[in-house]
Structure formats: structure tokens, C-alpha cells
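1. show me the folded form of this:
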Amino acid sequence: MATVTLQGNELHTVGNLPKINSKAPEFNLVATDLSVKTLNDYKGKKLILNIFPSVDTGTCATSVRNFNKEAAQLDNTKVLCISRDLPFAQGRFCGAEGIENVEMLSDYATGAFGKEYGVEFEGGPLNGLHSRSIVVINENGDVTYTEQVAETVDEPNYAEALKAL
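-> All right, here's what the predicted structure looks like:
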């Protein structure tokens, strides 16, 4: 279990982020076209998992915009923006914002991703949502970088995530 804060108030997750140099846990997430995406769909690519509570909050939306801008310049890399938002809300956001360089994926159907990656909030006002986190995975499926943002309203460290590629 990890402890982070929301405006200074403690929140806990169901586990911890995957360990550096471990194999990334498998996932089944729903894309905005309602297809199911798995880790295997990205085999041979570098991945940045931008994990957050909801695209309908300012900091979450900012992280998607920032990674969208950076992703356009990355070779053999996909940025996956993952939340419990419905795929319809994710698609609406991307359409309204002109987001085209990242993939939005939803854990709404089972919540299994949040548990496997240790980011699901347990209790508190964000119960069931994901904590703001970054996981970088190399072409071999190994975790090379993680960050669980200590204060939920803060942005992740974009530079360190990109450097880990």
C-alpha cells in the first residue's frame, strides 16, 4: 500500500507500483472505440503509462495535453493515458482538445489494471479511482521508471519520464 495526499489529506492505494526491472503486468483496457487493448498489443514499443484519476480534472487534462505534445516527437513510443473514465468521456475530451498523439484507455470495465499496477485508491473521496502515476516500459516489457505523484493535484515529472525512455 502506498500513501499519497489530496490537498494534504492522506489517501491510500491497494498496492505499490511495479518494481523497476520487473516485467510489466498484463492489462486489458478499453479504448475509445470500445476495443480491448492488452500489453501484448504494444509489443516491441516503448510505453509511457500516464495514469490518473479523471480526465475531467485540471491536472489530469494538463498531463494528457503535455504528453500529447511530447509524444509527437518520440520514436517507437506510445503514450497510454489510463483512467477509470468511460471511453466516451475520454473520446469527447480528445476530440474537443485536438488530442491525437496519445491513446486513451479506460479501466472502467473491471478495475483490474488499478489493482495489478497498485494504483487504485482504497477509501477516501477518490475510492476506486487511480492515483496519479507514471510507469515507463521498454521494448522488452520491462519497467524502467515509475513515479507515484505524492500530492494528487500536482503534475508528474514529465522530464524524468521522458529521460527514462
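
2. from now on I want contacts and neighbour counts done on CA atoms only, so please keep to that.
-> OK.

3. for Glu151, which residues are in contact?
-> Going by Cα atoms under 8 Å, 6 or more residues apart in numbering, Glu151 touches 4-8.

4. one more to line up against the first:
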Amino acid sequence: MTTAVERQGAFQFKGPVTLVGPEIKVGDTAPDFTVVANDLSAVSLADSKGTVRIISVVPSLDTGVCDAQTRRFNEEAAKLDGVTILTVSVDLPFGQKRWCGAAGIEKVQTVSDYKDLSFGTAYGVLIKEFRLLSRAVFVVDANDKVVYAEYVPAAGEHPNYEAAIAAAQAAK
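-> The predicted structure is shown next:
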């Protein structure tokens, strides 16, 4: 068994924390993953192959910045035909479904990495100390190439929405 890469101090969450997994860079082939949809079905990167994907990663939908980030990408989705938007967290699928209903989120698909941490370890966003995901945004083109990668340095900061959206539009 191989040991996962650990990046100490790579994210600020109540102080510096360790992210587990590699740092994904523009030009990399996007790693596949298996997460859980709100109906408990499995979702993988391959399920949306052939479309541009924005993958928005948040620690928990029940926090202010994560809530705002998911709402912002939901609003942008109306202007981004042919783009699949996923929000990944380790919130349980039941909680994600409840949150989406209360927030009126219909264009972003929320998926949970609670089961295997498959996404978190593949994309280098798993916070070792808390078993949560750090804040990040990835844009993957229709051929599974990463065209945008942003690891937000601290939990309380927002990602660069405009840059992620521009990357998704350019990849179409």
C-alpha cells in the first residue's frame, strides 16, 4: 500500500492543517473519483464525460462561505449551458438534500465524499486533522483535462468565481 502525499500547512482551518493527496495542476488529467449523490447513488467523473465540469469543493454547506459559494455557482449555472457543476463536501447526502431544498439549489448537483474520501484524496483537498475537505475549485474540460485549479488558502476566503467561470466558458 502506498502512502498518500501530505501537504502540511497547505490550508488554514482553525490554524494550519495538513491536506492529504496530490496538488492537482492545470494540464493534469483529472483523477476519477466516486462520491455519493443525494439519492445515495454513486457519482463519478466519468458520469459527466463529454461536458465541461466545474467542481466546487467546500468544507460544509452549513457554513456561511460554503453556502455563498454554492449559491453563486447555482446562479452562474443558468448562464453556462453545457457545463456540469458539482459541489463536493463530506456532508451526509441527507443533509445536502435538505440544504438544497431550503436554499432553492436546483442547477448544482451536491455530492458527498463521506464514504470513501475518494475525491478528497485524489484531488488533495482532504483535511487530515478534521476529515473535512478544504475549499477549492477545479474546472475540467470535456476530455478530462484540468483547465483551472484553485486551492483557496483559508476556510473563510472565497474562491475566484470569475476566473473559474471564465475557464469553464473558454473550455466549451
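
5. residue range for stretch 52-62 of the first structure in the second structure?
-> Using TM-score structural alignment, the residues of the second structure aligned to stretch 52-62 of the first structure are 58-68.

6. Phe119 of the second structure versus the spatially most central residue of the second structure, what's the distance?
-> What sits nearest the mean C-alpha location of the second structure, by Cα atoms, centre = their mean, is Val57, with 2.6 Å. Val57 of the second structure sits at a distance of 10 Å from Phe119 of the second structure (criterion: Cα to Cα, to the nearest Å).

7. what's the answer for Ser48 of the second structure, then?
-> For Ser48 of the second structure, the distance to Phe119 of the second structure - Cα to Cα - is 15 Å.

8. remind me, longest helix of the second structure?
-> Determined from DSSP state H, the single longest helix within the second structure is helix 64-77.

9. so how far is that helix from its chain's centroid?
-> 12 Å (Cα atoms, centre = their mean, to the nearest Å).

10. kindly report the same for stretch 86-105 of the first structure.
-> With Cα atoms, centre = their mean, you get 14 Å for stretch 86-105 of the first structure.

11. for the second structure, which segments count as strands?
-> Assigned by DSSP state E, the second structure shows strands spanning 6-12, 16-20, 34-37, 42-44, 52-57, 83-89, 109-112, 126-127, 132-133, 136-140, 146-151.

12. right, and Glu100 of the first structure touches Asn66 too?
-> No - contact criterion Cα atoms under 8 Å: Glu100 of the first structure and Asn66 do not qualify, at 12.0 Å.

13. for Val149 of the first structure, give me its contacts.
-> 4, 131-133, 155-156.

14. can you give me the distance of it to Ala161 of the first structure?
-> In terms of Cα to Cα, Val149 of the first structure sits 12 Å off from Ala161 of the first structure.
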